[in-house]
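Chemist: Provided below are the primary sequence and the corresponding predicted coordinates.
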Amino acid sequence: MELSKEQLLQIDNYIFSCGIKFYDVRTEIVDHFANILEQKLDKNQDLNFRQEIINIHKNFSERGFQNLLKEKTKSVQKRFYKASFKHFITFFKLPKIIITGAFFYGLLEVMHLIEDKEVFFQLLTVSGYVTVFSFFLISYFKKKKKKELFLALDMNNNLVIIINNAIIYFNTITIFRNEESFLNPIYNNIQLVIFVLALLFYWSCQSVYNQNKKIVKEQYPNILV
């Protein structure tokens, strides 16, 4: 017996109340519940629908939903970073390696124009913090919109952490370098390479996030993403 929209919504609301906020994860669990309930309704159409939902939930064990969410979160994060790394590698293959080389060369020329190299790297640090702040603002305003959460897209916080840690690390290098080291072009070039690599990795993460968002929109065309 096929479930009605009201019954499916009842299952969805129950699962949401159990702490599963991500729409894509809820959809999977709803499908699982619906299949079981349809079989039960075929045998007994007078069963207590609400109670049967609770009974099925009990089969998941006390922390069944949370364990499922934890497993899926690990899986999504693993796929995300794997895809990001693959995208990152493309910056060192044709044709993107030309962009990478041009970007590095451009920064190198700017560094040569600025006499005080410490100031140059401090400016790079500031630009990094501006990036984090901009990303935070965009994420904040997106969250204010009334829309469903998707585990596949729940990477904003991770990206902010990655960027922030990279900037802190970069700033730490700048702070602990002495005046003599800023006169050494090798040290300057190494630090510049670190900055470029960090920026390219962020670019890769953002690109993969946008790709995932496009896929989610195609999978759930009627849901605001």
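Modeler: Sure thing, it's come through.
Chemist: drop to CA atoms for contacts and neighbour counts, all remaining ones
Modeler: Will do.
Chemist: what's the longest helix in this structure?
Modeler: If you go by DSSP state H, the chain has its longest helix at helix 185-219.
Chemist: For that one, could you pull out the residues that count as buried?
Modeler: For helix 185-219, a neighbour-count test (16 or more other Cα atoms under 10 Å) marks 188, 191-192, 195-202, 204-209, 213, 216 as buried.
Chemist: okay, pairing it with this:
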Amino acid sequence: MKLSVEQIEQLFTFTKKHFVEHYDVQVELVDHLANAIEDQWKENPNILFEDALQTEFKKFGVFGFTGLVEQKQAQLHKYYNKMLWNEVLRFVSIPKVIITAVFYLGIFYLLNYYTYWAENVLLAIMFISFLYLTIDGFRFMLIIKKEQKNKQRTWLIQSVAQSVFSLPIIGFGGFYFNMFGHFFESSNELSVLGMHFLSLFFLLHFILFHVFFKIIKPKFKNEIRQTEKRFQFV
């Protein structure tokens, strides 16, 4: 026995009813449930569709599909976090470590010999780039929202992308503004340790900025396009 088109639609409705909003996860669950129900019918053709569905649903435990969705989100977050930090670490490994060291020493030299001018210029550049990252992050998330509304479908990868691009705003926003406030207040009074710290902070900021825009964002865009292609006829 095979499921009818109407029963397949009932499975999609069932997954939506149990808080699975992402279409790619819905398809995966519907495929799993359909195969499991058909396997039950092989053993006992008299089992009702609803009874077979409830039997399979109970196997997901008290939290239903929620645990599966959270697990998939956690896996994607882990994947992209690992990618982010691996790309950052590339800047302290051969051969990029040479460029990183030269950049760091150049910042420290400017702060050491042109303290007031260099400090304020560096902080201004950092502040502007942080604002740009924030605005572009919001713009990227709005584009995703618009695509979801137009296509009436959401993908799990979109949800993770929105979360990752809100990280600089939500996760580091307060820290950045505290840093800006501290250094602007103590302008031209930097100790040697303070110069090293600001040089390191500025360097890390631009490495993260580069990784976000040159690697992470294009990767997300490509993954979203590939997901759309994979499910366009489903």
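Modeler: Happy to help now that I have it. In this text, all values refer to a predicted model and were calculated from it rather than measured experimentally.
Chemist: Can you list the helices and strands that the longest helix of structure 1 packs against?
Modeler: helix 64-89, helix 96-113, helix 156-176 (3 or more Cα pairs under 8 Å, 6 or more residues apart in numbering; DSSP states H and E).
Chemist: at 7 Å instead, please
Modeler: helix 64-89 (3 or more Cα pairs under 7 Å, 6 or more residues apart in numbering; DSSP states H and E).
Chemist: Have a look at how far, on average, the helix it packs on is from structure 2.
Modeler: Once fitted to structure 2, helix 64-89 of structure 1 is off its aligned match by 1.9 Å on average (mean Cα distance after the TM-score superposition for structure 1).
Chemist: chain center to that helix, what's the gap?
Modeler: Counting by Cα atoms, centre = their mean, to the nearest Å, helix 64-89 of structure 1 is centred 9 Å from the centre of its parent chain.
Chemist: Helix 96-113 and that helix, what's the angle between them?
Modeler: Using axes from the mean of the first three to the mean of the last three Cα atoms, to 10 degrees, the inter-axis angle of helix 64-89 of structure 1 relative to helix 96-113 is 70 degrees.
Chemist: Tell me which other helices or strands helix 64-89 of structure 1 touches.
Modeler: Looks like helix 64-89 of structure 1 contacts helix 185-219 (3+ Cα pairs under 7 Å, 6+ apart).
Chemist: Counterpart of Ile143 of structure 2 over in structure 1?
Modeler: Superposed on structure 1 with TM-score structural alignment, Ile143 of structure 2 falls opposite Phe141.
Chemist: Does that match lie in a helix or a strand, and which?
Modeler: Assigned by DSSP states H and E, Phe141 of structure 1 belongs to helix 117-144.
Chemist: Check the spacing between the most centrally placed residue in structure 1 and Phe65 of structure 1 real quick.
Modeler: Residue closest to the average C-alpha location in structure 1 (Cα atoms, centre = their mean): Met155, at 1.6 Å. Note on Met155 of structure 1: its distance to Phe65 of structure 1, by Cα to Cα, to the nearest Å, is 20 Å.
Chemist: mind checking how far the residue mapped onto Val193 of structure 1 from structure 2 is from Lys146 of structure 2?
Modeler: Here Val193 of structure 1 is matched to Leu200 in structure 2, going by TM-score structural alignment. Going from Leu200 of structure 2 to Lys146 of structure 2 by Cα to Cα gives 38 Å.
Chemist: swap in Tyr109 of structure 2?
Modeler: Where Lys146 of structure 2 is concerned, Tyr109 of structure 2 sits at a distance of 47 Å (Cα to Cα).
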